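>>> A predicted structure for the sequence below; I have some questions about it.
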Amino acid sequence: MPFQQGAQQLVCYQRLPTSQHMIAFIVALSFILGIVSAVHAILETRTPQGAIAWVVCLLVFPIVSVPAYWVLGRSRFHGYVNAWQEASDAIRKPLDEALEEFKPLQVQAPESMPEYAAITRLANFQFVTGNHTELLIDGQNTFESIEAGIEAATDYVLFQFYILRLDGVGNRFKEQLIRKAREGVKVLVLYDELGSSSLAKENAASLVAPNISVRPFNTRQGRRNRFQLNFRNHRKIVVVDGRVAWLGGLNVGDDYLGLDPKLSPWRDTHMRIEGPAAVTAQAIFVSDWYWAAREFLDFLSWRPYPTEAAGKPALVLGSGPADELETASLFFTTVLNLARERIWIATPYFIPDEATMVALRLALLRGTEVRILTPRLNDNWFVRQAANVYLSELADMGARIFFYEKGFMHQKVVLIDSAAAIIGTVNFDNRSFRLNFEVSGAVADSEFANQVETMLEQDFGNSTEASDYRLRDQPFLDRLQARTAALLAPVL
């Protein structure tokens, strides 16, 4: 018995140095990988703030940060770029032919607006006239409008959402799309697999029928992208026959009708565009579909159909991590610099980048009215805390801050003077500006801008204005939480 105890102790003593060596090896390896990853972050991260945040995390906490960086740290989606370049020859011919028909409809740059050239270069297109636009407020109006459009489809329906749930609303659309497909209408359904994670394979399969194709966007396809979770397709686009398009903040689900008791009532905004600008929305869908399915849709119509000679000028802009430039950030910075009278921004997530903050500061300095509308109730605690830093700074400079009180506000709307309004999927945060695939509809028309103004005035009426909003006056823990969240915002 003593011999056995002595043997056991000897084994333990022999194992101890080996375990220590293994731990030392793992720690050393993690720091080496942290240094290598930090160098990669310095070279590849799009913003200095993001690069600094990653470098600090990688060097101080490498065991946790290294795997996080290689899963979440990429800011350019090279696989999407390469796939699109491979298909460009097949796609270019019909698009070039369509562009010839667009030329008479394109809005030329006013001599007094050099910023217009920047906008058109970012969009790779110009504002086009001949559009009828309709403002859609909240879920009921939006879903009824989309259902009516699908019902009128004769050739095809393109149906893309970040979140697609087959609940009450989702099943209504499913049954309608299957019925239209049986009538001979081609239907394509595209969804983001992360946003639509509740869409089980069995439910997705229930959408498949003759004339219907269903695909997840699948950012992780391909060996290099297998562990990439950072890029998401946040777009919401419906196109019918290449003539009418819908885009905005609403996904497909019962909660967007205000049926989620935690986030009810739900406040959101969408828009309907009929006319040549709908073809631009179609082109964005086609690009996403090619990545998802490696299939070019040669049955689509690319001919623009103006609704009326004096229709509204509109532009549909796609943006995302496959762009050479930071399209969304540059676009909104340019638009904000155009404002002379007012900038009204409604967004659920307000964590602007430095360029956007500079544009807002300059607007306030030149006397432009700036209003920020964001929800009091938020589904993201981290975002809500970080937003306090930016809201406080703008409030100190004279911006008016409004907290929406009547449920959860999810709309993404920008109003510039009385001249233009933008409705889409872009939140004012790093994720929307750089990591998500997004879409925005801009309408340069005073009548439409007035409709948006009326809508936002009602939202302000359902809000509380923080007339003396200063973070420095808040309790210590609140200030610490806000500053810490803002510090981490560039990497999330």
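Okay, I see it.
>>> C-alpha only now, for contacts and for neighbours.
Noted.
>>> Which of the residues in stretch 439-457 are classified as buried?
Neighbour-count burial for stretch 439-457 flags 439-445, 448-450, 452-453, 456 (criterion: 16 or more other C-alpha atoms under 10 Å).
>>> And for stretch 25-35?
30, 31, 33, 34, 35.
>>> all strands of the stretch 151-300 of the chain, in order?
156-161, 186-191, 212-216, 232-233, 237-240, 244-248, 266-267, 269-274 (DSSP state E, counting those that start in this stretch).
>>> Among these, show me which one is buried the most.
Mean neighbours per residue, mean count of other C-alpha atoms under 10 Å, is largest over those for strand 244-248, with a mean of 28.
>>> Residues touching that one, excluding its own?
With C-alpha atoms under 8 Å, 6 or more residues apart in numbering as the test, strand 244-248 has contacts from 146, 149, 235-239, 269-275, 278, 281-282, 411-412, 423-425, 439-441.
>>> that older thread, now the buried residues of stretch 439-457 as a markdown table including secondary structure and distance to residue 470?
Formatted as a markdown table, these follow (DSSP: H, G, I helix; E, B strand; the rest coil; distance: C-alpha to C-alpha, whole Å):
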| residue | secondary structure | distance to residue 470 |
| --- | --- | --- |
| 439 | strand | 33 |
| 440 | strand | 32 |
| 441 | strand | 33 |
| 442 | strand | 33 |
| 443 | strand | 34 |
| 444 | coil | 35 |
| 445 | coil | 36 |
| 448 | helix | 34 |
| 449 | helix | 31 |
| 450 | helix | 31 |
| 452 | helix | 29 |
| 453 | helix | 27 |
| 456 | helix | 24 |
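>>> and which of these is nearest residue 397?
Checking the buried residues of stretch 439-457 against residue 397 with C-alpha to C-alpha, the nearest one is residue 456 at 22.1 Å.
>>> distance of the closest one from residue 415?
9 Å (C-alpha to C-alpha, to the nearest Å).
>>> Residue 236 too?
20 Å.
>>> again, but for residue 200
According to C-alpha to C-alpha, residue 200 and residue 415 sit 39 Å apart.
>>> How about residue 267?
Taking C-alpha to C-alpha, one finds residue 267 at 17 Å from residue 415.
>>> For the stretch 101-250 of the chain, just list every one of the helices.
Residue ranges of the helices in the stretch 101-250 of the chain, as given by DSSP state H, counting those that start in this stretch, are 115-123, 138-151, 168-182, 201-205.
>>> A further structure is provided below for comparison with the first:
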Amino acid sequence: MSSLWEFLVEYQTHLIFAASVVLSVSAAVHIALTKRDVRAAIAWVGVVLFSPFLGPILYFIVGINRIRHTRIRSHRDRLLKEVADHTAVTVSDLARHAAPQCLSLKKASDTVTRFPLCGGNEIIPLNGGDQAYPAMLAAIDAATDSVVLQTYIFDNDIVGHRFADSLIAAFQRGVRVRILIDSIGVRYSHPTIVNRLRQQGVMVELFETNAVTWRMPYANMRCHRKILVVDGEYGFAGGMNIREEFLTEITRDETARDIHFQVRGPIVAQLLVIFCHDWLFSTGEQLKLSEWVAAEAAFMPADMAARCVPSGPDREIESTHKVLLAACAVAQQRIRIQSPYFLPDQVLIGALTTAARRGVQVDIVIPGRNNLRLVQYAMMAQIDQMIETGCRVWKGSGNFDHSKLMTVDDSWSLIGSSNWDSRSLRLNFEIDIEVYDRRLAGWINGAIDNEIAHGERLTVEALRKQGLLAILRNKLIWLATPYL
């Protein structure tokens, strides 16, 4: 024993060096075998090789996609088949809904998401928490059979208490209730809302993205989806979390803005498929879709053509990214985008700038006031790439706007939870809905036009006037954009 100790003491430097080499080389090999983005691979290889021990540990925590593809693959495939049967109404004549060029976009989306494009939907915009929260609470209060709720942030504040009380009341009158909250987002308030719900018997679970435990299952990956489905018939989706900052009666002049959406029709069954899949992933409980969806799909007179586009670091990785590229490629007249966190990668920047060079009018609206200052700095570091090629970039006025909207040629819209950044498009689990309908696109265009009318157009000259130190600060923060 003493000789072993003496050996370890004498050669400790050599052993530490050998261990660091083994760890770094092993991590580098794993990176080369698993990473699909060459820039990310090069960056990670540099980190693990030039930061002994720290680099491999950092890669182990945040750099590995540990999503298990096989554990729930058969269940997801079965749910998709059920929803395909349930929403058998497909759109064969898109001319009723959208511009002719959208047929190419539909074909591209067919290869990206396995959900069918279905007609018979109604999608109603809800402007801010003042409209969205009362509509959502009224639906929960009227529930007679089931309520499923999935959200990123569920704050323990006044608005959170209203939702919790409605959910508890629904549960107490015999309604089946399932609540799924992201394990990072739930900690935006302390203490969390979870105990308030669980103490009353409501089944609430966390989507396991927590990196604090030794298991570190899905560090740096968050479930950013927002889904509410009541009685398998009434749905709500979009980008709005459950928190009081969106309600005027509480925050008054400082109220944050957002646009959420109420949906009815066959699209609701698709939202349920996504929830059931995430519920199984997080809890191990299999929910039978037929027991949660309405017995018969309610086909709405509005007859909007729509489908869900789920994305995440699993089999749907980069799904939304691919749909965005396809939308930019088919655009002939206008692309309108509003995003609170606009940090597209070079591929998306190329798609937007190429569209602008083709003569497509590209308008991009970003917040004038951002709730994440570092993101605002990073956006300013790369926005000139769009402006220089003819894209028009506008800074909104007033309070922070969290809306996530896009339209193409006044007839196709993308709504949902995704931001135009690497976190949403590669790391997070997101849910978006593509809608082929001129009426909804017209409403969204009106909202974006209002922002433009009251906003400020950014120019390259204005960006240069920020000063050298501000430009350098922005560029340094921009380097960390994949993890902001």
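Ah, there it is. All values reported here derive from a predicted model rather than from experimental measurement.
>>> How close are the two chains, by TM-score?
Here the superposed chains carry a TM-score of 0.88, computed using TM-score structural alignment, normalised by the length of structure 2; 470 aligned residues with a C-alpha RMSD of 2.9 Å.
>>> Of the helices of the stretch 101-250 of structure 1, which is nearest residue 42 of structure 1?
Comparing these by C-alpha to C-alpha, helix 115-123 comes nearest, at 25.4 Å.
>>> against structure 2, where does the closest one fall?
Aligned by TM-score structural alignment, helix 115-123 of structure 1 corresponds to residues 105-113 of structure 2.
>>> which residues touch that stretch?
Contacts of stretch 105-113 of structure 2 (C-alpha under 8 Å, 6+ apart): 116, 308, 309, 310, 316, 319, 322, 323, 326, 327, 330.
>>> And residue 30 of structure 2, what's its match in structure 1?
With TM-score structural alignment as the criterion, residue 30 of structure 2 matches residue 40.
>>> and that match, how many neighbours?
Using other C-alpha atoms under 10 Å, residue 40 of structure 1 has 17 neighbouring residues.
>>> Remind me which helix or strand it belongs to.
helix 2-44 (DSSP states H and E).
>>> what's the average distance of the biggest strand by length in structure 2 to structure 1?
Ranked by residue count and defined by DSSP state E, the top strand of structure 2 is strand 118-127. Here the mean offset of strand 118-127 of structure 2 against structure 1 after fitting is 0.9 Å, by mean C-alpha distance after the TM-score superposition for structure 1.
>>> Report the distance from that strand to the chain centre.
Its chain's C-alpha centre and that of strand 118-127 of structure 2 lie 19 Å apart, by C-alpha atoms, centre = their mean, to the nearest Å.
>>> Farthest-apart pair in the contacts of stretch 105-113 of structure 2, please.
Most distant of the contacts of stretch 105-113 of structure 2, by C-alpha to C-alpha, are 316 and 330, 22.1 Å apart.
>>> Show me where the stretch 301-450 of structure 1 has its strands.
Using DSSP E, counting those that start in this stretch, the strands of the stretch 301-450 of structure 1 run over 312-319, 342-346, 369-375, 400-404, 408-409, 413-416, 420-424, 436-443.
>>> What's the match for residue 327 of structure 2 in structure 1?
Correspondence of residue 327 of structure 2 to structure 1, assessed by TM-score structural alignment: residue 335.
>>> scratch that, residue 411 of structure 2
Under TM-score structural alignment, residue 411 of structure 2 pairs with residue 419 in structure 1.
>>> how many other residues sit next to that match?
When neighbours are counted by other C-alpha under 10 Å, residue 419 of structure 1 comes out with 15.
>>> can I get the contacts of stretch 105-113 of structure 2 in JSON lines with neighbour count and distance to residue 236 of structure 2?
Listed next are the contacts of stretch 105-113 of structure 2 as JSON lines, based on neighbours: other C-alpha atoms under 10 Å; distance: C-alpha to C-alpha, whole Å:
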{"residue": "116", "neighbour count": "23", "distance to residue 236 of structure 2": "19"}
{"residue": "308", "neighbour count": "26", "distance to residue 236 of structure 2": "13"}
{"residue": "309", "neighbour count": "25", "distance to residue 236 of structure 2": "15"}
{"residue": "310", "neighbour count": "27", "distance to residue 236 of structure 2": "15"}
{"residue": "316", "neighbour count": "17", "distance to residue 236 of structure 2": "22"}
{"residue": "319", "neighbour count": "22", "distance to residue 236 of structure 2": "21"}
{"residue": "322", "neighbour count": "17", "distance to residue 236 of structure 2": "24"}
{"residue": "323", "neighbour count": "22", "distance to residue 236 of structure 2": "22"}
{"residue": "326", "neighbour count": "19", "distance to residue 236 of structure 2": "26"}
{"residue": "327", "neighbour count": "27", "distance to residue 236 of structure 2": "24"}
{"residue": "330", "neighbour count": "16", "distance to residue 236 of structure 2": "29"}
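>>> of those, closest to residue 12 of structure 2?
Nearest to residue 12 of structure 2, judged by C-alpha to C-alpha, of the contacts of stretch 105-113 of structure 2 is residue 316 at 46.3 Å.
>>> Next, the contact list for the residue lying closest to the closest one once chain neighbours are set aside, please.
Distances taken as C-alpha to C-alpha, 6 or more residues apart in numbering place residue 310 nearest to residue 316 of structure 2, at 6.7 Å, with adjacent residues excluded. For residue 310 of structure 2, the contact set (C-alpha under 8 Å, 6+ apart) comprises 113, 274, 316, 319, 320, 429, 430, 431, 432.
>>> what's the spacing between the closest residue to the fifth one other than its chain neighbours and residue 469 of structure 2?
It refers to residue 320 of structure 2. Distances taken as C-alpha to C-alpha, 6+ apart put residue 311 closest to residue 320 of structure 2, at 6.1 Å, once the chain neighbours are dropped. According to C-alpha to C-alpha, residue 311 of structure 2 stands 38 Å off from residue 469 of structure 2.
>>> Please consider this matter closed, and thank you.
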